[in-house]
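A.B. asks: Predicted structure and sequence below. I'll ask about it afterward.
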Amino acid sequence: MDAAVLHSRLSDWFDDAARDLPWRRPSRTPWGVLVSEFMLQQTPVSRVLPVWTEWMERWPSPADLAAAPSGDALRYWGRLGYPRRALRLHAAATAVVVEHGGVVPSSYDELLALPGVGTYTAAAVAAFAFGRRETVVDTNIRRVHARLVGGAALPAPTLTAAETRRAAALLPDDDADSVRWNVSVMELGALVCTARTPDCERCPVLDRCAWVAAGKPAPTYVPKGQAWAGTDRQVRGAIMHILRHTEHPVPRQLIHHRPVDLHLGGPAHGASVGFEKLHALNAPPEQLERALNGLLTDGLAEETAHGIRLPV
């Protein structure tokens, strides 16, 4: 397969099809890119955009976030889910201030050393914030590579060494071209070569696709989605909603019993809605207790003499 043809076609396609995302604009900052990469983990762009915008207005630099309580990071994380990402991002901001003078480091190794930053995020920030040649492999890129080059409907359930080698082999030698390739393949996977309903007729490399040439064979496995309804994750999310919308500690008994009147301070409507949602789940007492204790153990909440609150 002629990689140069793939590079050229996808680059031209990206010129016309790319979404206008603030963390891609010339005005982007390395900090803005880092924040976006944390938020985009397992979360669609449509949900990230408003939260990212608010965060960047509130905390335009790592020092701004590091100076705020970690509970504020959780409060303004909103409904993005997986709130431990907010704590890790706060810890990363603190490390940038303490270890790098408030400037997001540009090298892969320095980025990888930040709290909460894994191999993908380190490569993505080095590439998209600093223009470095790095092998970026996210879910969308893996899927495009699997179909375009490997002839498979889906990549392996977990990232393999062979996939990483293939991604590295496809990467252009030039720094700028490599960044362009990474982001264009990622965009193709997000907009065209999607997991469930790929729009092959819109694909700029349709005639080069090994999967299409093979007759679009079915996946060798069925991806398992994460359950939500009735899970501890759902209950934890409902409790976090309450804590984000109150300024004072919430007595533990209110988690178990629907309050008649709220005197918790803060945006009372949000807290009231949170209690309604929590108790509408009809979670058994042992699940409520398990979910609450899990939040405390994970550092997403803390217990005081007056009740449960976000960490300060």
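C.D. replies: Noted; the coordinates are in hand. Values in this document were obtained by computation on a predicted structure and should not be read as measured data.
A.B. asks: alpha carbons only for contacts and neighbour counts from here, please
C.D. replies: Will do.
A.B. asks: ok, the most centrally placed residue in the chain to Tyr82 distance?
C.D. replies: When C-alpha atoms, centre = their mean is applied to the chain, the residue found nearest the centroid is Gln41 (1.9 Å). Gln41 sits 9 Å away from Tyr82, going by C-alpha to C-alpha, to the nearest Å.
A.B. asks: same thing with Gly230?
C.D. replies: Distance from Gly230 to Tyr82, by C-alpha to C-alpha: 17 Å.
A.B. asks: If you tally nearby residues, what's the number for Met240?
C.D. replies: Neighbourhood size, Met240 [other C-alpha atoms under 10 Å]: 25.
A.B. asks: what's next to the helix or strand harbouring it, contact-wise?
C.D. replies: Counting by DSSP states H and E, the element that carries Met240 is helix 232-244. Contacts with helix 232-244, where a contact means C-alpha atoms under 8 Å, 6 or more residues apart in numbering, come from 74-76, 78, 81, 228, 249-250, 255, 270-272, 274-275, 277-278, 281, 283, 287-288, 290-292, 295, 308-310.
A.B. asks: Alongside the first one, take a look at this:
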Amino acid sequence: MPGSADAADRDLPALHSALAGWFASTARPLPWRAADRTPWGVLVSEVMLQQTPVVRVLPVWQEWLERWPGPSDLAREPAGEAVRAWGRLGYPRRALRLHAAAVAIRDNHGGQVPGDYAALLALPGVGSYTAAAVASFAFGRRETVVDTNIRRVHARLLSGTALPSPALTAAEMRLAAQVLPDDVSSSVRWNASVMELGALVCTARSPKCGQCPVRDSCAWLAAGEPPPTYTPKGQSWHGTDRQVRGAVMAVLRAADEPVEPELFGRAPADLGFEAAGIGIPLAALHRLNCAPEQLERALAGLLGDGLAELHPGGLRLPS
């Protein structure tokens, strides 16, 4: 049987202490955790890290912070520059949300990222997780931070299940609030350490239970490692509309001028001087050999999402 998820049944101070010690000696030296981190740098990292691994985020985050060290620096540029600099991180609407948040921070908060949860949550594109994470990690506030890694650790350590439910539940949030240390600084360390444990040790597919600092308290191990009650659905890529959208976005990021819509469907051999500078991404798009209706859906979707704009000369990144 799965273990109890009642926080009252746990020696919480022991769990807090064990994970804090492990984190102090094991945590990755990520720049958004450094002593000289800025609230803006933390906000950018949290948005970039959504559904994207650290190894891909690091170089893009560093480039962003060098180019736009504060929200006002980004807000002065067109939204399309944020999309261009987003590169291949995926889900480029996140770049638009960051730009919109930067504008709001400049206009409504004097260019300084607000420090409390409610003000962060009011920023464009900032949800409950991001608001809690920035308040905790950038400002040292006591907030209940619950991401995918934390949910998985809580499921195994406290509830005895292999994986959390497919969607975040109110019960999970209550449990996360119950196990959060009362001390403010300890709560920040707990959020960071549980998240790191899920990223490095208590992973989804191959947990390294022998390296876990709280394995003796793990309800899932005590229950005999019961298998998941469902099979997580992986996200397909090849041949999907998402892949075509990504290829079209690569063309727009490489273009200095609007791109004529008909160019997206033309074979590389047909391209002339007008494709200078975008020939490589256009060739990559053509190699997908997508159906005309799929390309049309991709173009329409990008226009609808605000990731592209139609001008007399063709499509371009948003202004």
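C.D. replies: Arrived safely, thanks for sending. As the structure is a prediction and not an experimental result, all values here were calculated from the model.
A.B. asks: Aligned counterpart of the residue nearest to the centre of structure 1 in structure 2, please.
C.D. replies: Matched by TM-score structural alignment, Gln41 of structure 1 corresponds to Gln50 in structure 2.
A.B. asks: Val144 of structure 1 too?
C.D. replies: Val144 of structure 1 maps onto Val153 in structure 2, by TM-score structural alignment.
A.B. asks: Please apply the same query to Glu54 of structure 1.
C.D. replies: Match for Glu54 of structure 1 (TM-score structural alignment): Glu63.
A.B. asks: helix or strand for that match, which one?
C.D. replies: helix 54-67.
A.B. asks: Comparing that helix with structure 1, how large is the average distance?
C.D. replies: Compared with structure 1 after the fit, helix 54-67 of structure 2 shows a mean deviation of 0.2 Å (mean C-alpha distance after the TM-score superposition for structure 1).
A.B. asks: Report the secondary structure state of the residue nearest to the centre of structure 1.
C.D. replies: Judged by DSSP: H, G, I helix; E, B strand; the rest coil, the three-state class of Gln41 of structure 1 is coil.
A.B. asks: Show me the helices in the stretch 101-250 of structure 1, by range?
C.D. replies: 108-112, 119-130, 139-148, 161-170, 175-191, 210-213, 232-244 (DSSP state H, counting those that start in this stretch).
A.B. asks: So which residues make contact with the third one?
C.D. replies: Helix 139-148 of structure 1 is contacted by residues 152-155, 163, 167, 182, 185-190, 193-195, 208-212 when judged by C-alpha under 8 Å, 6+ apart.
A.B. asks: which among those residues end up buried?
C.D. replies: 152-155, 163, 167, 182, 185-190, 193-194, 208-212 (16 or more other C-alpha atoms under 10 Å).
A.B. asks: Which residues are in contact with the aligned partner of Ser11 of structure 1 in structure 2?
C.D. replies: Alignment note (TM-score structural alignment): Ser11 of structure 1 maps to Ala20 of structure 2. Ala20 of structure 2 makes contacts with 189-190, 193, as judged by C-alpha under 8 Å, 6+ apart.
A.B. asks: Pick the one among these closest to Ser128 of structure 2.
C.D. replies: Ranked by distance to Ser128 of structure 2 (C-alpha to C-alpha), these are led by Trp190 at 18.1 Å.
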